[in-house]
Every structure is written in C-alpha cells, then in structure tokens.
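Participant: sequence and predicted structure are below.
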Amino acid sequence: MTTDTPRPSHIDTSKAHPARIYDWLLGGKDNYLVDEAVGEKLPPEARDAARQNRQFMHRAAAWAAAQGIDQFLDIGTGIPTEPNLHQIVQQLTPAAKVVYTDNDPIVLRHAQALLISRPEGKTDYIEADVRQPDAILERARGVLDFDRPITLSLIALMHFIPDEQDAHGIVRNLVATLPSGSCLVLSHAASDLYPELAERVTAEYAKGGIRLGFRTRSEVARFFDGLELVDPGLVTAPEWFTTPPAPAPEGSGIYAAVARIP
C-alpha cells in the first residue's frame, strides 16, 4: 500500500544541494551541473564515503528488521538508489512501514520509486527538513505507531547541521519521541580520522554554498548519549556489521553506529 504522492515544490538549480551531490557521488544522474561542479572537486575518497554510507545503511536496516522492528523513519533520504530502505526491510518483514523525509524537492519527484511498497506494508514521503522535527513527527504519526518500536535512520545527515543549529539537541528530541525498544541508526563524517581530507571536503562544499560540520569521535558519540550501543559500537562504516561476511577492510572517514533506546 502507498500514499498519494504530493506535488513537488520548485527546484532551485542555481545552488548545489547535498542530496544531489550525494547522488552524483554514487554515480547517479539526478543532479545538475552545479552539483557536479562540487562533486568533481572533491577527493576520490568522497565517492568511497558515499558508497560506505549506503552499504552501512543496508546492513543496519536489515539488522533492525531482523530484530522484529517493522517501522522506520528515514530522515535525509536522498535521491532513490536501489535497493532503498523499504526494499531491504520488506524482504525480511513484508508488512514493514517506512516514512521517508528529505528537504530537496527533486527527491519528491522520485518519490514514486520510494513509495512502491509491498502490498502488506506501507511507505510515505515527507518533504521537510530535520530542523523541522515537529512537522516531520506530526506527519509520520499518520503512518507509524509511536507506541511501538521505530527505527530512526539518520544516514550522513547530521554533519550538515552545525553546532549553532543544535544538532545534538535535534537528535535528542527526535529520540525522546520514540518508545522503548526503538533504535537509532546514524552515520556521520569524521573530522579527526583524516583531518586534511575533511578540511578539503568542507572547503569545497562551502564554495557551493553548503556548510558542513564534521565532528570528532567523541562529538559523534554524544548523539548516542543515554542509549545502548549495539556491537561493535561506534566504529567506521565498513567496520559496522553484525553477521558474516565482514565487509572488506578499507579506510573510511565515516563514523557509524546503531543504538537501542532503553
């Protein structure tokens, strides 16, 4: 079952957007010259990071579904690249419900791909910004039951929210709405693993009008305060896995973790 696709708002092609740059890094075609211009100036490791993020999402979502969680709130969805989150979880739990959220209207244009749910399940799409949590939660409550466990997915999103916009408070408030047994899936660019690369990436995004707030391991760990980290804890994206086979070892500038809400 799916919901009706809302009308997309105006797409500003004069400014680069994180979702479209991410699409370019993954080899997608749903981006514009302004996004490509930023992507081409990024080091090759940025493409590796995008791939690692995506693969971590697949493993973490599958883990959550295997734990019996059948509700997912994915904020910062990005342009659909199959398999999407609902395809991963509905393979294990056909009746799973997934609410996607992003603030780029171009994502909404591709919402049809996001909304093709299995008949037993349901998907929905919200055009909103993570800095508008009340709007997201109000709409999500129309699909998800907040009295039962929910997986909150924040993949490569919070490093676009600088400290002065209270990134940690946003996550804390979102988590506070979730019942016991829910979980938080989060990946985040590191400022301390490869500092020179981090500075270069930050500078190139800034030239495109996009502010980044990469963080240290301890700063990323704060997003999980009060939660119960799932093994292997807070590690780099390729290091996070729960069942064999293990991903191939490789360097990564991305921290990743999954935590249960007690």
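Facilitator: Cool, got the structure.
Participant: only C-alpha atoms for contact and neighbour calcs from this point on.
Facilitator: Will do.
Participant: residue 160 touches residue 211, doesn't it?
Facilitator: Yes: under the criterion of C-alpha atoms under 8 Å, residue 160 makes contact with residue 211 at 6.4 Å.
Participant: what about residue 58, distance to residue 166?
Facilitator: Noted for residue 58: a distance of 28 Å to residue 166, by C-alpha to C-alpha, to the nearest Å.
Participant: another one to put next to it:
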Amino acid sequence: MTDEHAPRGIDFDKPNAARVYDYLIGGKLNYAIDRMFAEQILAVRPESRDLALLNRRWLRRAVRFGAEQGIRQFLDIGSGMPTVGHVHEVVQAIDATAHVVYVDNEPVAVAHSEIVLKGNDNAEMVQADAEIPADVLEHPTTERLLDFDRPLMVIMAAFIHFVPDSRDPAGLVAAYRDVLAPGSYLALSSGTFEGQGEEVRRAAEMYQKSGTEVVARSKAELAALLDGFELVPPGIVFTPQWRPDDPAEVGAHPELASQLALVARKV
C-alpha cells in the first residue's frame, strides 16, 4: 500500500505493531515505515515471519475449538488487519449465524475490516481503545451483536504483551471477564522470554525503542491473569503445542515459536 493512499490519522513517524504483523504474515496493509522496521526485526530474528504465522494458526484452532463447544459469539480484542482465515471466516464456516465483533484502534485495520465485512450482517468492526473496556462493551455495535447473558469467546491474540504492568493487565482481563456468562472462554497468546535466546530480547528492545511497549511474560505471569477462569488442556503452552491439527506440526523445538498460548473457561 502506498503512503499517499493512507486513511487519515496515520502516524508515519513510527511503525505500528498491527501493520508490522500484517507485513510479516504477507499482508499488504502496511506502509514504508512498517516494512522498514519489520526488515530490521527480520535481520535480528529471521524466523519472525514463521512465528507470526504460527500465532495465526493457533488463533484459528482456538476459535474453531470455541465453535465446537457451542460458542456462537466472538469478541476479538486488538484484532489487527483483516487477513485470510479471519475469525468470522473460521466460525461462520461452522455456523453462518455466528456473531463476531472485532475491536481495534488502528485506522488501517478499521478501514479495511469495514470493507472486508461489508454485507456480512453478523460480523462488524468497532473502532475503540480495548484498554478502555467500557468503550468496547457499551459500543452500539457490540450491544447489538453480542448477548452477554449467553457464553461467548473473548480473543486476545498477541495483544496482552502490549499492555505493561503499569497499565494493569490483570485488571483489564478481569474487566472483560466480569461481563461474561459462565461457560464463556478466553483465548490469549503472548510473547515470552521463556526458552528464548538473546535475539528475542533484542527484538523486544527494538519495539521499545520504536515507541511500542512490549512485555514478554512467563507461564506463571500469564496464569496470574486468569483469576475466575480454568485452563483448558493442554494449559499454557507454545502456540504450535496448543491442540495441533497434526502432531508433526509441533516440531522438535516448539519454544522457537516465542509465543505462549492458552484457552480458559469462565467458571
């Protein structure tokens, strides 16, 4: 995408994490500043493209699991760019009446999601700051598409590691948990330093210097965010280890995925 065709409100002075991620998974909804930064990350961690794709594959398995448990409502927090195999495509292939609300504050993600979702009455994008739950939960689109008296799945894929401890990630997760009906699910993935080499820390430092805070968390730190939830087996594991479609996909070193993932059920 060329910069002259950018929607209004784009900050070209620094890369955007959602657009960098889009570039890494082969998308076209990114700009020169994002591509330049992504190439710098790739120079430090050449596997970064593969790691981003592993996270997307986990997300698809997680939402398919939710649909198989009877969930027909999905709230995707920090959903990012509309890519192939987005949540609504996965769940509506199982049940065309399933409802999906995407949430992001990145103008490119919002604009293109609206294009992708045009004509889909059961899936819409909400432009809001997900760290202000009331702006998400009380949005007219959310209130119209989601019934919080019935179970739903909240998705936080590669989102919580952008919420530093100073902004109370446990409180943020709890704010969404408190509105959920029992039997609802949380699907969450996060960057981690567990089992990682120095290049992962260097990549995280590059994000910090670019103006994007990144907090890699351990299994114990992620578990501490799950008050009121019970983990679904296999618990907190690296993304390729979470219910792979084929055990061969896990590989000899799943820790190289650099992201932990989980699904938990509200009790």
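Facilitator: Thanks, I have the structure now. All values derive from a computational prediction rather than experimental measurement.
Participant: let me see the TM-score of these two.
Facilitator: Overlay of the two chains. TM-score (TM-score structural alignment, normalised by the length of structure 1): 0.91; 252 aligned residues with a C-alpha RMSD of 1.6 Å.
Participant: counterpart of residue 222 of structure 1 in structure 2?
Facilitator: Aligning on TM-score structural alignment places residue 222 of structure 1 opposite residue 224 in structure 2.
Participant: re the thing from before, higher neighbour count, residue 58 and residue 166 of structure 1?
Facilitator: When neighbours are counted by other C-alpha atoms under 10 Å, residue 58 of structure 1 and residue 166 differ, and residue 58 comes out ahead with 17 against 12.
Participant: any idea what the more buried one aligns with in structure 2?
Facilitator: Checking TM-score structural alignment: residue 58 of structure 1 goes with residue 60.
Participant: dump the residue contacts of its match.
Facilitator: If a contact means C-alpha atoms under 8 Å, 6 or more residues apart in numbering, then residue 60 of structure 2 has 85-87, 90 as its contacts.
Participant: of the residues you listed, which belong to helices?
Facilitator: Of the positions in the contacts of residue 60 of structure 2, 87, 90 sit in helices, assigned by DSSP state H.
Participant: what subset of the contacts of residue 60 of structure 2 is buried?
Facilitator: In the contacts of residue 60 of structure 2, burial by neighbour count holds for 86-87, 90, counting by 16 or more other C-alpha atoms under 10 Å.
Participant: about what we covered before: contacting residues around the match of residue 222 of structure 1?
Facilitator: residue 170.
Participant: what's the spacing between it and residue 15 of structure 2?
Facilitator: 30 Å.
Participant: give me the most central residue, structure 1.
Facilitator: residue 155 (2.3 Å; C-alpha atoms, centre = their mean).
Participant: please say which position in structure 2 it maps to.
Facilitator: By TM-score structural alignment, residue 155 of structure 1 lines up with residue 157.
Participant: for residue 143 of structure 2, the count of nearby residues, please.
Facilitator: Residue 143 of structure 2, neighbours per other C-alpha under 10 Å, totals 13.
Participant: what residue in structure 1 is paired with it?
Facilitator: So, by TM-score structural alignment, residue 143 of structure 2 is matched to residue 141.
Participant: all the helices of the stretch 151-267 of structure 2, residue numbers only.
Facilitator: For the stretch 151-267 of structure 2, applying DSSP state H, counting those that start in this stretch gives helices covering 169-177, 198-209, 219-223.
Participant: can you name the next helix or strand after the longest helix seen in structure 1?
Facilitator: In structure 1, assigned by DSSP H, the helix with the most residues is helix 45-66. Counting by DSSP states H and E, the next helix or strand C-terminal to helix 45-66 of structure 1 is strand 71-75.
Participant: residue range for that following strand in structure 2?
Facilitator: Alignment note (TM-score structural alignment): strand 71-75 of structure 1 is matched to residues 73-77 of structure 2.
Participant: mean offset of the matching stretch relative to structure 1 (after superposition)
Facilitator: Taken over the aligned residues, the distance from stretch 73-77 of structure 2 to structure 1 averages 0.3 Å (mean C-alpha distance after the TM-score superposition for structure 1).
Participant: quick revisit: got the helices of the stretch 151-267 of structure 2 as TSV, with mean neighbour count and distance to residue 120 of structure 2 columns?
Facilitator: Listed next are these as TSV, based on neighbours: other C-alpha atoms under 10 Å; distance: least, C-alpha to C-alpha, whole Å:
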stretch	mean neighbour count	distance to residue 120 of structure 2
helix 169-177	17	25
helix 198-209	16	35
helix 219-223	16	34
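Participant: please say which position in structure 2 residue 34 of structure 1 maps to.
Facilitator: Under TM-score structural alignment, residue 34 of structure 1 pairs with residue 33 in structure 2.
Participant: just the strands in structure 2 please.
Facilitator: Applying DSSP state E to structure 2 gives strands spanning 73-77, 99-104, 123-127, 153-156, 185-191, 229-231, 237-238, 259-266.
Participant: quick one: closest of those to residue 38 of structure 2.
Facilitator: Among the strands of structure 2, the nearest to residue 38 of structure 2 by C-alpha to C-alpha is strand 185-191 (16.4 Å).
Participant: average offset of that closest one relative to structure 1?
Facilitator: With mean C-alpha distance after the TM-score superposition for structure 1, strand 185-191 of structure 2 averages 0.3 Å from its match.
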